[in-house]
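J.: build the 3D model from these lines:
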Amino acid sequence: MQPWLSSLLGACRSRTHLDQLQAHLLKTRLEASPLLSEYLLHLPASGLPFFLPFLSFLPSSYPFLHNSLIRSLSPSSSSLCLLPFIAMRRSFLPPDSFTFVFSLKAASSTAEPSHGEQLHAQALLHGLSSHLFVSTTLITLYSELGRLRSALKVFDEMPVRNVVSWNAVVSAYAKAGDVAGAWRVFCFAPVRDSTSWNIVLAGLVRSCGDLARAVMVFRLIPEHARDSVSWSTMVSGLSMHGDYHQAFVFFRESLRAGALPNEVALSSVLSACANSGALALACSLHGFLDKAGLNGLLPACNSLLSAYAKCGDVPAAEKFFWLCMEQKSVVSWTAMAGGLAAVGRADEAVQLFLEMELQGFTPDAAAFISLLQACSHGRLVELGQNFFSIMQTKYQLTPSVEHYGCMVDIYARAGRLDKAFEMAMMAPTKEKEVLWRTILGACVVHGEVNMAEEVERKLVEMGHGEAGDCVLLSNVYARAGRWREAARVRERMRNQRMDKPPGWSSVEVGAKASTLSGQAVELQHTPSRQGDNLLAFAAAE
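T.: This is a model prediction of the structure:
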């Protein structure tokens, strides 16, 4: 390709530029140049739609050019990704197996199920529906569409199957929520690989949350078949379901086994640190990230920042945020603002939010939750009202129950229980129990007996009455000196056998995670060795 043509193509920024270049190519007869086609195929997928006017210039005798263009466009969720296939059919160029594989992958990313069905019909018409790669891709397509029966029908009609085909069917069962069916197919498969085991693990952990069986299956995996995906699936699944101790155990095991953790495992174990208050382990993981050269992974950095903030070490979070993070996202700013709000530095959290806007970041729904929480902690009622309005008018964000909960908390902390009640009534959701319990807790502080009675009645009517609600109502009566009513509520709890689970806290004592329960005043040490240096584990061979 001539250098001037390459420069012009790279400089096109509007449809007008393309029209002018297209006219020039037609005039100089350069439109059919194979080099031009090759240049178009190496463009990033995001820029290809601007060059679709050149689609008709692709030589009709080169099907691989059309196939490559389909593959390049397949990440797009637009139906434009199938235009090269349509152009092939209009030019009577016969599609091959690669054409259907790439086209079916492109169809799975669109929002129109009929695209996949039409491609399936075309594959049948050209005698390629039983091709190994085409059939496997069809199974994946129908699995993405939630059509398990169609996927199984394609599989049953396959004359030849390989491990990828079997994995596709196992995945189809798992995505449909039928983990037992996925396990049956897995056991019946004549050959398995790491992907086979990982699909079953993911189904057990994410689809049905059967952690005990997931651990059992993981122990059955041959050591040579355990890869980073296997370990990260277990760590993320255990962390997601709140079993932080086991998440730490599996993470340390993976390091001892010599498996380099990926960003999913790192983000999950750091999230477990944040939720369990394991600050010592978070500090060790910070050193591990630096030593392993993984401190450029933004998701892991965001999780580390969140761990520092949620564990209460806000100075370390600030240092990491301002000095160590080369890249930042909305998640980064939100985590930092949330950390400042949690320790009562509400004004600084608001200023950080404004700084984020000045930096060109668009706040999302989670950012506004942190911002409203800061307003709640700082008793910034008017500011919270303004931000609640801005998120809807300026950023077109629809408030969720979490946003309404923050507004209820803002009013409740300020003693404006009437406004809190009004906000709870305005929330466009039926799941309001969290909002009512926030108001009920505020009634204890401010001694609002009548409102407490009304809120407790609403919780009972919703079918969400719990022992904790009765305890709060009893405390409201006791605070007002109405001991008879308080005793009556306690009697009702005994008659209905309503037991309130004891409260507990997780703290670090001597670099160990410890649980302090309200039922038994004793520290229960977990043998997690969270204070151990992970760098030593990573270096051990």
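J.: CA atoms for contacts and neighbours, from now on please.
T.: OK.
J.: what comes up buried for stretch 317-332?
T.: Of all the residues in stretch 317-332, those buried under the rule 16 or more other CA atoms under 10 Å are 317-318, 320-321, 325, 328, 330-332.
J.: let me have the residues you listed in TSV, extended by secondary structure and distance to residue 445.
T.: Listed next are those as TSV, based on DSSP: H, G, I helix; E, B strand; the rest coil; distance: CA to CA, whole Å:
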residue	secondary structure	distance to residue 445
317	helix	33
318	helix	34
320	helix	38
321	helix	37
325	coil	41
328	coil	40
330	helix	35
331	helix	34
332	helix	35
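J.: here's the other one to compare against:
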Amino acid sequence: MVCSTLTLPPQIPTHHKPKQQQQQQTLDLITNFNTPFELKQAHALLIKTHNNASLPLPRVALICALTPSFSYAHQILQRSHEQPLFLWNTCLKTLSQDTPQHALLLFIRLLQMGIYPDQFTFSFVLKACTQLLDVRNAKTIHGYVEKLGLLRRNLVLQNMVVHVYVVCGRMSDARLVFDKMILRDVVTWNIMLTGFIKAGHVGDAYRLFSSMPERNVRSWTMMISGFVQRGRPREAVDLFWEMEREGLRPNEVTVVAVLAACAELGDLEFGKRVYHRYAAADQEGFRGNVLLCNTLIDMYVKCGCLEEGYRVFHAMEERTVVSWSSMIAGFAMHGQGEKALELYDEMIRCGVEPNHVTFVGLLHACSHMGLVDKGHEFFTIMTRDYGIVPTIEHYGCLVDLLSRAGLLEEAHEVIVNMPSSPNGVIWGTLLGGCRLHKNTVLAEEAMRHISELDPLNDGYYVVLSNIYAEAEKWEEVARVRKLMKSRGVKKTPGCSSIAIDGVVHEFEAGDETHPQAEKIFEMWEKLLVKMKGKGYVPNTSVVLLDVEDKEKEKFLFRHSEKLALVFGLINTKPGMTIRIMKNLRVCEDCHVAFKLLSAVENREIVVRDRNRFHCFKNGTCTCKDYW
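T.: Sure thing, here's the model as predicted:
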């Protein structure tokens, strides 16, 4: 190999340079070399131009140790009168952060030179293993530390060993070390807590959390976030209440987790209280937190406060693609697809590049408005203009768009031509379209696939049963119910919730156990008289049971969303907005009734069902009866 020759910059002759400047230039040459040969040249220049006593020999040696000139480094260190371990550790510390693979190489060189490592050496090498997710070398270092007797008396090293196993996903190894530890601090417990939550073992995490002798804000925050991540928002909120009672003040990460839980629960009042108490004041320093603002937008949107969410979005000094995508999805969910498309145009004008989540929101907007051509256009430009490969979620949106529009054969063609295997949700989306457009043939094909992919999901059996019931194929209805029973599948009852004065009240279909049940039924009878005076006729066709119409009306009037609405009318002041969350799709009769009641009672009624939001006001709904 031909090596280039090092030369000093020509601007100033060497003998005219101040000594300090000349030394610095030589040191720069040592740290900025291209080949081992150039490094040796720089070292020779250093020896010729400076007093040997001031030469940074160990420093040169450490640089050499990372090159093929390892033997050269060894010779330098043998001639040095300094004890070099401190310098080795300093170099290891830097490398463990910047280039961890070099830290491991340097550690091997250290051992080859016969230098005895200390606790700091091992801590930096363990950090390098953590950065690289290198569990094999971590185990080797763990063995060294145990053999030298350093681990038992050093809590920091023990925590680092536990941490590297947790980060590498080796919870069984982490648990073995944890169980053997005589002394543990809150850091130790938090490391294990993080590991269980990261692995999805939230039950194990909570058991560990409950047994912690000491908890800090980080402990509570991790456990609250863990519950949210695993779809257990109610437990997250309950834990936050407990944290407050303990007298601990949450940080911004805690607030973000609690707002996310409130978004899932639809608990607007509690979410607003948490935000205004801990994050709204300027002195807290949270308002500039983009993640917090994005979560706040998501909470407002999912709680039916679209205008509040848009106000937060508008006030943000910095907006990320997540901010734009959340707002686009919010407009789509609330039936304001035109606004979603306008916001997308504004986003592009602002130079923000959309991501895959943005296009999910746009496709939902097109689906809720029946804009088939526009949906196809977005599906095309997503890949063509932005290089985004469609995910199964994008295909699900496209199938939903086509199915809602009655283009069932085209939706079916999209499914069978997908590049990846469709899941149960995709076929379930087609099944829902078959129900809307009464296509039993395609419904049966969709159900054959669902029976293999998601055989225990009760919702799909119910939809197929409803399709048969609407076609008055009662024998087929009985067959589906028998199939559900044989497979141990139970129908999920309709459930609606409403939050009043910080308390969430839940109602199931046919519920007569609520303390105010008698008042609710009396109030409903009065409202029924008003509604019938406005032309309301109960739509008993949505009760898919082979019983008399009077029986059907009884079932119809006990739908969970109706019970929640009447409860809200009784327990809130006139003119207040009523917000209801439902776990299933709103039925056609409830939809008609809510439109009438919004006008009769002069109330805005916001209902979030399984698919979207319905905002009833002055006798109309934002979905424009297309849902």
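J.: now, which of the buried residues of stretch 317-332 of structure 1 sits nearest residue 302 of structure 1?
T.: Comparing the buried residues of stretch 317-332 of structure 1 against residue 302 of structure 1 with CA to CA places residue 332 closest, at 5.4 Å.
J.: counting neighbours, what do you get for the counterpart of residue 188 of structure 2 in structure 1?
T.: Structural correspondence for residue 188 of structure 2 with respect to structure 1 (TM-score structural alignment): residue 196. If you count neighbours by other CA atoms under 10 Å, residue 196 of structure 1 ends up with 22.
J.: please name the residues that touch the nearest residue to residue 196 of structure 1 once chain neighbours are set aside.
T.: Using CA to CA, 6 or more residues apart in numbering and skipping the chain neighbours, the partner closest in space to residue 196 of structure 1 is residue 167 (5.6 Å). Residue 167 of structure 1 sits next to 186, 195-196, 199 when contact means CA atoms under 8 Å, 6 or more residues apart in numbering.
J.: among the residues you listed, who's most crowded?
T.: The member of those surrounded by the most neighbours (other CA under 10 Å) is residue 199, with 25 neighbours in all.
J.: so the helix or strand hosting residue 167 of structure 1 aligns onto which residues of structure 2?
T.: Element membership for residue 167 of structure 1, per DSSP states H and E: helix 163-175. Taking TM-score structural alignment as the measure, structure 2 aligns residues 155-167 with helix 163-175 of structure 1.
J.: go through that stretch and flag the buried ones.
T.: Going by neighbour count (16+ other CA under 10 Å), the buried part of stretch 155-167 of structure 2 is 155-167.
J.: now do stretch 86-96 of structure 1
T.: Neighbour counts over stretch 86-96 of structure 1 (16+ other CA under 10 Å) mark 87-88, 95-96 as buried.
J.: ditto for stretch 551-563 of structure 2
T.: In stretch 551-563 of structure 2, the ones that count as buried by 16+ other CA under 10 Å are 552-553, 555-563.
J.: go on, stretch 470-485 of structure 2?
T.: Within stretch 470-485 of structure 2, the residues that qualify as buried are 470, 474, 476-477, 480-481, 484, counting by 16+ other CA under 10 Å.
J.: which part of structure 1 matches that stretch?
T.: Under TM-score structural alignment, the match for stretch 470-485 of structure 2 is residues 479-494.
J.: can you tell me what sits against that stretch?
T.: 444, 447, 449, 467, 470-471, 473-475, 477-478, 499.
J.: just stretch 266-285 of structure 1 next, same as before
T.: So stretch 266-285 of structure 1 is contacted by 235-236, 239-240, 242, 244, 247-248, 251, 299-300, 303-304, 306-311, 506-508, 511, 513, 530-535 (CA under 8 Å, 6+ apart).
J.: which residue lies nearest the spatial centre of structure 2?
T.: Among the residues of structure 2, the one closest to the centroid is residue 229, at 6.7 Å (CA atoms, centre = their mean).
J.: how far away is that one from residue 302 of structure 2?
T.: To residue 302 of structure 2, residue 229 of structure 2 is 17 Å away according to CA to CA, to the nearest Å.
J.: ok, which stretches of the stretch 351-500 of structure 2 are strands?
T.: 495-500 (DSSP state E, counting those that start in this stretch).
J.: thinking again about what came up before, now, the contacts of residue 167 of structure 1 that are in strands?
T.: Taking DSSP state E, every one of those sits outside strands.
J.: specify which member of these is nearest to residue 458 of structure 1.
T.: Nearest to residue 458 of structure 1 among these, counting by CA to CA, is residue 199 at 44.0 Å.
J.: my guess is the closest one contacts residue 170. True?
T.: Yes: checked against CA atoms under 8 Å, the pair residue 199 of structure 1 and residue 170 is within contact range at 7.1 Å.
J.: so stretch 228-237 of structure 2 corresponds to what in structure 1?
T.: Counting by TM-score structural alignment, stretch 228-237 of structure 2 pairs with residues 239-248 of structure 1.
J.: oh, I was asking about stretch 532-548 of structure 2
T.: Going by TM-score structural alignment, stretch 532-548 of structure 2 sits over no part of structure 1.
J.: residues in contact with residue 97 of structure 1?
T.: Residue 97 of structure 1 neighbours (CA under 8 Å, 6+ apart): 128, 131, 133-134.
J.: so what does it match up with in structure 2?
T.: Aligned by TM-score structural alignment, residue 97 of structure 1 pairs with residue 89 of structure 2.
J.: what about the helix or strand hosting that match, distance to the chain center?
T.: For residue 89 of structure 2, the host element (DSSP H and E) is helix 85-98. Centre-to-centre, helix 85-98 of structure 2 and its host chain are 36 Å apart (CA atoms, centre = their mean, to the nearest Å).
J.: list the buried ones in that helix?
T.: 85, 88-89, 91-93, 95-96.
J.: could you redo these as TSV and give each row distance to residue 365 of structure 2?
T.: Shown next, in TSV, are the buried residues of helix 85-98 of structure 2 (distance: CA to CA, whole Å):
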residue	distance to residue 365 of structure 2
85	64
88	60
89	58
91	55
92	54
93	52
95	50
96	48
